[in-house]
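Novice: build me a model:
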Amino acid sequence: MEMEGGSSSGSAGGTQTHRRFSPVRSRAFYKFTQQNLPACKPVLTPGWVQKHMKAPIYIYYELDNYYQNHRRYVKSRSDKQLLYGLKYKDTSSCKPEETSNGLPIVPCGLIAWSLFNDSYAFVRGSGEMSVNRKNIAWKSDREHKFGKHVKPFNFQNGTLIGGGKLDPSIPLSDQEDLIVWMRTAALPTFRKLYGIIEEDIDADEIITVHLFNNYNTYSFGGKKKIVLTTSNWLGGKNGFLGMAYIATGTFFILISVLFALIHVKNPRPHGDPTYWSWNRKSNAS
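Specialist: Prediction:
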């Protein structure tokens, strides 16, 4: 069969047939083969905030379907190396990210190697909002778990790059993105603090977010989100803890009611007073 604008091939009997398409059908066929047909493409937009957000406003990145609690992943680190650097030699727990090109890696292990490296910029009107990236990690981690004189060495120099890179001139105690990431999450959906906006945001105000999409979550079917939230004297808004408390309290109330009904129906018999310890002693005398 031979088509206009296509190739030709002989039939089994050696004859050829000719078929000519109309110009309209030719244009439609071309659009189909080039995937130019009209289609409905949903545009995802963030929800509107109808409330005033008072500074400080915390920026979190959220990852879904990311199992930081996997046994091999959690064990692939060296806490003593994070504190003492190259002075600590035994980094066998960091496999498979223990050495690269015959040299040790600081910080070693899969957790540091897979460091999250997306970045965000927030624009209000014509000016960019400042984001404070300091003091986002726990003070105890900065002062007691990451060395003040330990600097990255031979990090992300292998053939396979996992995530973000570290500035080799800055000690680990000041690399707060790494410190936040190294505190692994217990659930596959988690949030980690990215920075703090120290300006108020009014209701219905439009904030433009420029996202640098560096971190590959598509290979394992993960999802990424960005969350802006405030906190009060009780902390940030987290519905999971409240629902867990309500579910646990309701369960214990039901159990107590059940035990009360069982006690009313089948009360426990009272003990014989003659078997009390002091009565036995008097009877023996």
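Novice: make it CA atoms for all contacts and neighbour counts henceforth
Specialist: Noted.
Novice: for His210, which residues are in contact?
Specialist: Counting by CA atoms under 8 Å, 6 or more residues apart in numbering, His210 makes contact with Tyr120, Ala121, Phe122, Val123.
Novice: ok, then the element right after the helix or strand containing it?
Specialist: Under the criterion of DSSP states H and E, His210 resides in strand 208-212. Beyond strand 208-212 on the C-terminal side, the first helix or strand identified by DSSP H and E is strand 223-229.
Novice: how about that next one: buried residues?
Specialist: Lys224 (16 or more other CA atoms under 10 Å).
Novice: can you list contacts of it?
Specialist: So strand 223-229 is in contact with 53, 57-65, 217, 236-237, going by CA under 8 Å, 6+ apart.
Novice: redo that, cut-off 6 Å
Specialist: Strand 223-229 is contacted by residues Ile57, Tyr58, Ile59, Tyr60, Tyr61, Glu62, Leu63, Asp64 when judged by CA atoms under 6 Å, 6 or more residues apart in numbering.
Novice: what's the distance between it and the middle of its chain?
Specialist: Centroid separation for strand 223-229 versus its chain: 9 Å, with CA atoms, centre = their mean, to the nearest Å.
Novice: here is the second sequence; please produce its structure so I can put it next to the first one:
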Amino acid sequence: MSDNQQQKEDKTTFLHAFKQQIMKAWQPVPTLNSTIIVFAILSTIFLVFGIVLVVFTNKIIDVKVRYDTKCSTINYPQSDSGFVPAMCTVNFNVDEDMEAPVFFYYQLTNFYQNHRRYVKSKSVVQLQGNSVSYSDVSNCEPIIYYSDLRKYLYVPSNLADNDYAWPCGLIAASLFNDTFSLTGPNGPVNISDQDIAWPSDISSKYKNRDMTKQWTNVENERFMVWMRTAALPDFRKLWGRIDQNVVAGSYTIQIANNYPVDSFDGTKSFVLSTANAFGGRNSFLGISYLVMGIICFIILMVFVFKKFKQNKPKQQKEN
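Specialist: Take a look at the predicted model:
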């Protein structure tokens, strides 16, 4: 038989075995010893990772201040020139030095951004700066035109009611618009709005078309951060970053209090936080690893006890 004929025959045999599902396979049979080894390895991995994550999380400095109760007044504009934001001042302390970069978040509670109708209420084509037809903005319902948007927030008078709201939709219309100005022991602290959004959002997903026909700037990174909806009703979103060390001491923050939370029984807070290789302060992942490690260790002890009981009769017979 030639080499070509042998190769064809091997190939035919392989295809037949594959189609009939009779190929050779490794089918390990777990034993008591192998099970003990597997659970010993798993418990070690989970416990080590859990301890590391908890230690790293505890090193993160996190300063949170609720301010909706301290800044209760909200002013709504009546005309293009008549809007004066309700300003309030909040004093707070930073107990430890925070190394740059320090991240500045706002935190909302009881705000359900994961509602299906809310999540769908935007136009991807419009946000990319392209011209749109009604079919492109139909998902924005109930906020398609500026006449719809005016029911929810102030819109400059030069934007016609029958024009498409740019941007349209519920997500954009509920944009968080409080602003913050921070002053520390050494003077004003700059909170930058650069490098806070995802690089993919900055490069391709958000483009202005004509600012004279838009009610807000979609290329602003704070807008991009808001448009990424949160999965849970209590969430933090990045408002800016501080590229200098924040030293311990007394701080004052001036807040333009524009965003109402009473309608959904929510709260507002701002948060100053450092980060590490695993991100910001979040103990959930570390605790999850520890819980899984403890569960695997308990199962391991059960199998070790079972092995001990099996070996005991053998030792008695030998004696």
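Novice: can you give me the TM-score here?
Specialist: The pair, once superposed, lands on a TM-score of 0.64 when counted by TM-score structural alignment, normalised by the length of structure 1; 209 aligned residues with a CA RMSD of 3.1 Å.
Novice: of the contacts of His210 of structure 1, buried ones?
Specialist: With burial judged by 16+ other CA under 10 Å, the buried subset of these is Phe122.
Novice: tell me which of the contacts of His210 of structure 1 you also see in structure 2.
Specialist: Contacts conserved in structure 2 for these, using both residues aligned by TM-score structural alignment, their matches' CA atoms under 8 Å: Tyr120, Ala121, Phe122.
Novice: tell me which of those residues is nearest to Val150 of structure 1?
Specialist: Set against Val150 of structure 1, the nearest of these by CA to CA is Tyr120 (27.6 Å).
Novice: what does that closest one correspond to in structure 2?
Specialist: Counting by TM-score structural alignment, Tyr120 of structure 1 corresponds to Phe180 in structure 2.
Novice: how about the contacts made by Arg66 of structure 2?
Specialist: Lys268, Ser269.
Novice: do that again at 8 Å, thanks
Specialist: Thr267, Lys268, Ser269, Phe270.
Novice: alignment lookup: Ser283 of structure 2 to structure 1.
Specialist: Aligned partner of Ser283 of structure 2 by TM-score structural alignment: Gly239.
Novice: at which residues are the strands of the stretch 51-200 of structure 1 located?
Specialist: Along the stretch 51-200 of structure 1, the segments classed as strands by DSSP state E, counting those that start in this stretch run 57-64, 99-100, 103-104, 119-124, 127-129, 131-132, 190-197.
Novice: and those strands as a markdown table, adding distance to Glu176 of structure 1?
Specialist: Converted to a markdown table, the strands of the stretch 51-200 of structure 1 look like this (distance: least, CA to CA, whole Å):
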| stretch | distance to Glu176 of structure 1 |
| --- | --- |
| strand 57-64 | 14 |
| strand 99-100 | 23 |
| strand 103-104 | 22 |
| strand 119-124 | 14 |
| strand 127-129 | 20 |
| strand 131-132 | 12 |
| strand 190-197 | 9 |
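Novice: about what we covered before: out of the contacts of strand 223-229 of structure 1, which end up buried?
Specialist: Buried members of those, counted by 16+ other CA under 10 Å: Ile57, Tyr58, Ile59, Tyr60, Tyr61, Glu62, Leu63, Asp64.
Novice: and of those residues, the nearest to Ser93 of structure 1?
Specialist: Once CA to CA is applied, the member of those that ends up nearest Ser93 of structure 1 is Leu63, at 25.6 Å.
Novice: what about that closest one, distance to Lys225 of structure 1?
Specialist: Leu63 of structure 1 sits 7 Å away from Lys225 of structure 1, going by CA to CA, to the nearest Å.
Novice: what does stretch 237-253 of structure 2 contact?
Specialist: With CA under 8 Å, 6+ apart as the test, stretch 237-253 of structure 2 has contacts from 89-107, 180-185, 189-194, 196, 222, 225-226.
Novice: now these: which count as buried?
Specialist: For the contacts of stretch 237-253 of structure 2, buried by 16+ other CA under 10 Å: 94, 98-99, 102-107, 180, 182, 184, 189, 191, 193, 196, 222, 225-226.
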